[in-house]
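Asker: Fold the following, please.
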Amino acid sequence: MNTNDQGRIAPRRPIILTSPDFRASDIAETEAEYVVRANYAEAIAQAGGISLILPYQSQHIAMLVALGDGVLLTGTTPGHEALPERREFELELIRQTLQAGKPLLGICNGMQIMGEFLGGTFTTSLPDTAVDHIPADIPDRMAHRIAVEPGSMLASIAGTTEVSVNSLHRHALTGAGRFRIAARAPDGVVEAIEGETDTFCLGVQWHPEYHLSEFDRAILRRFIEQSAGRKSQAGSPEACSVRRRLAALGLALPEASVPPGAFVGALTTGNLVTVSGQVPLKDKAVLCKGHLGGAVSLDQGRECARWALLNALAQLELVAGGLDRVKGFVRLAGYVAATPEFTEHGAVIDGASELLRELFPTCWQHARIAIGVGSLPRGVPVEIELTAVTNGGEG
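Answerer: Presented below is the predicted three-dimensional model:
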């Protein structure tokens, strides 16, 4: 429990997941270190957040993103390239952060890796102009002016369209992608980007953590405010994280179908919801018909499993009162219409299980059975039933 100097409970600060650099050891591999300059953490603290430094462990990203309120991608050690392990980790961290709808701020190399994820490219040769992008070994002084794009989020933070910034970079972002260029240096080098996403997504080429101007402080404050704001809105229908993840995957829940018989689509018992078997309907039509091992390929079967799961989630949402009320899953049963020779039933139902993991990264685990059958209703190749745990009547 946090308390202030008067002993009163203080509000929880937003947790900012911070990607570090990696420093190898000349002594032994066991002495290698994850490192972050102290002024990153201090700048986050002064803006109202608290930094949590992340190891390069991609298998834990989903859990970490669920824990954090925002993500900061830091720059690399001056004069050093980012390790492949760091690049791979940060690309996955960006993907899951945006999928979860959480604020993202990239600084220097952090902006460049954001731009790469969003479709841009790197250049390692900066223009030969009077603009010095590496004026000193430490970016503790103003280096050049930047032109801020009118109407951009960055312009709303700056309150003007021209400001001075520090600089320490050898690479630059080029090309187009799913981002808007928010600022350029006088020589045309991209100095800031804003992701075309539904959440705060800002990359800056300079180092605002040095707090050389009120503009630098304002950027960090806006990032922390967005992180805190997202946390406070987590329970609202508009902030439904599952629907945001669906949108990030280019998917949407279908309309819950009317059961074609004397049964209900889903039934609640205590805090358990059992969803009746659902077939792969897309736009109220059967996605495909046939048998695995016959006319239906493995990839088609997996896609059918995904759509059958989406239909099951539509029924679950209807009964549970929202997918953000789901606390976990008990069992997923998959039925696969297949020829006698077909044996990859589990691989087909993986299509549903993997989608469940993407949509519910912190509570997707479930028991499962995959059963081969001779035929299924309406001639479909896959049917899915699901049992979920909800928070019942809790708010």
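Asker: going forward, measure contacts between C-alpha atoms and count neighbours the same way
Answerer: Will do.
Asker: Surely Ala147 and Glu162 touch.
Answerer: Yes: in this structure, Ala147 is within contact of Glu162 by C-alpha atoms under 8 Å, at 4.7 Å.
Asker: The two: which is more packed in?
Answerer: Neighbour count, other C-alpha atoms under 10 Å: between Ala147 and Glu162, Ala147 has more, with 20 against 17.
Asker: now the other sequence, so there's something to compare against:
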Amino acid sequence: MKKPLIGIIARCELSETKMNLNVVHEAERIAILKSGGIPILILPPQSVEYNSEVPREMKRLSEEEKEILQTQIDMCDGILMPGGDKMYEYDRYVTEYVIQSKKPLLGICMGMQLMCTYNKKITLEANASKICHFSKKKKAHIVYLKEHSKLRYLCRKDHFAVNSRHHRHVVDANGFRVVARAEDGVIEAIEGTEDVFQLGVQWHPELDYEQSEESRQIFLAFINSML
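Answerer: Now for the predicted structure:
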């Protein structure tokens, strides 16, 4: 059986020697491999050093640059939109193109936030709760899954503990269905209303893939949706 090709959106980072890099985090790459997919990197299309740029001050994507992204995405069976610190226009365009193309999508942390904001001028709200949403703990808080949701079905639980690495959160699901919340009401997971697999989670299932059955089931369901 042919393994699905999974495009992971590159994240722009600065190395210890001040070199500008486009990277994929090892945990994401390994989770895709162990779940039966083939990971490849989707690179940004503009001829700039992204780490030196302020996203809102950058030139808009040209039609040619959009086509570069489309060509990369069309090669893939599914897309993983990972977490990160900055949202660039190419992130928003990729999210929009994937959603409109009805291609399988897994959004993690900022990736979920992009699913909720890619086509709207929505300001993410700062976390202000007794629950710590940015923690180095392996298990930071509990998420509660909505009854009859796809996420609850594949995880086989109505609640479980997750890690948490975000400073801000979304307040609107942008047409997606909210399927998990934290105790303080913060949206923790969204899913599409159609048959195609499009899931966003605010936590990082790739970080505890080996320890968490729920995390493994999320990645396995993502890959299996393309088989």
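Asker: How alike are these chains, TM-score-wise?
Answerer: Once superposed, chain against chain, the TM-score is 0.83 (TM-score structural alignment, normalised by the length of the second structure); 205 aligned residues with a C-alpha RMSD of 2.0 Å.
Asker: now the corresponding residue of the first structure for Ala10 of the second structure: how far from Gly75 of the first structure?
Answerer: If you follow Ala10 of the second structure across to the first structure using TM-score structural alignment, you land on Pro20. Distance from Pro20 of the first structure to Gly75 of the first structure, counting by C-alpha to C-alpha, to the nearest Å: 8 Å.
Asker: which one of these two has more residues nearby?
Answerer: Each of Pro20 of the first structure and Gly75 has its neighbours counted (other C-alpha under 10 Å); Gly75 has more, 27 against 24.
Asker: Please report how far the more buried one lies from Gly159 of the first structure.
Answerer: Taken as C-alpha to C-alpha, the span from Gly75 of the first structure to Gly159 of the first structure is 26 Å.
Asker: now Asp198 of the first structure
Answerer: Counting by C-alpha to C-alpha, the gap from Asp198 of the first structure to Gly159 of the first structure is 22 Å.
Asker: got it, and Ala314 of the first structure?
Answerer: 44 Å.
Asker: Neighbour count for the two, which is higher?
Answerer: Ala314 (24 against 13).
Asker: element containing that one?
Answerer: Using DSSP states H and E, Ala314 of the first structure sits in helix 298-320.
Asker: Let's verify the residue lying farthest from the centre of the second structure: helix, strand, or coil?
Answerer: Farthest-out residue of the second structure from its mean C-alpha position, per C-alpha atoms, centre = their mean: Thr17, at 28.0 Å. Following DSSP: H, G, I helix; E, B strand; the rest coil, Thr17 of the second structure is assigned to coil.
Asker: Then Val94 of the second structure?
Answerer: From three-state DSSP, the assignment for Val94 of the second structure is helix.
Asker: Apart from its chain neighbours, what residue comes closest to it?
Answerer: Leu69 (7.0 Å; C-alpha to C-alpha, 6 or more residues apart in numbering).
Asker: wait, doesn't the one you found sit right on Met75?
Answerer: No: counting by C-alpha under 8 Å, Met75 is not a contact partner of Leu69 of the second structure; they are 10.2 Å apart.
Asker: out of those two, which sits in the busier spot?
Answerer: Leu69 (19 against 11).
Asker: Which other helices and strands does the host helix or strand of the more buried one contact?
Answerer: Using DSSP H and E, the element containing Leu69 of the second structure is helix 63-74. Under the contact definition 3 or more C-alpha pairs under 8 Å, 6 or more residues apart in numbering; DSSP states H and E, helix 63-74 of the second structure sits against strand 38-42, helix 89-100.
Asker: residue contacts, the residue nearest the centre of the second structure?
Answerer: Here the mean C-alpha position of the second structure is nearest to the C-alpha of Gly107 (C-alpha atoms, centre = their mean), at a distance of 2.1 Å. Counting by C-alpha atoms under 8 Å, 6 or more residues apart in numbering, Gly107 of the second structure touches 80-83, 113-115, 198-201.
Asker: Out of those residues, which comes closest to Leu33 of the second structure?
Answerer: For those, the closest approach to Leu33 of the second structure (C-alpha to C-alpha) belongs to Leu80, at 12.7 Å.
Asker: So what's the residue count around the closest one?
Answerer: 27.
Asker: just checking, what residue in the first structure corresponds to it?
Answerer: Match for Leu80 of the second structure (TM-score structural alignment): Leu72.
Asker: which residues sit in contact with that match?
Answerer: Applying C-alpha under 8 Å, 6+ apart, the residues contacting Leu72 of the first structure are 16-19, 104-107, 110.
Asker: mind running it again at 6 Å?
Answerer: 18, 105-106 (C-alpha atoms under 6 Å, 6 or more residues apart in numbering).
Asker: would you turn the residues you listed into CSV with secondary structure and distance to Arg37 of the first structure?
Answerer: Listed next are the contacts of Leu72 of the first structure as CSV, based on DSSP: H, G, I helix; E, B strand; the rest coil; distance: C-alpha to C-alpha, whole Å:
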residue, secondary structure, distance to Arg37 of the first structure
Thr18, strand, 11
Leu105, strand, 16
Gly106, strand, 15
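Asker: Can you lay out these as TSV showing distance to Arg12 of the first structure?
Answerer: Below are these laid out as TSV (distance: C-alpha to C-alpha, whole Å):
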residue	distance to Arg12 of the first structure
Thr18	18
Leu105	20
Gly106	23
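Asker: That's all I had, so thanks and see you.
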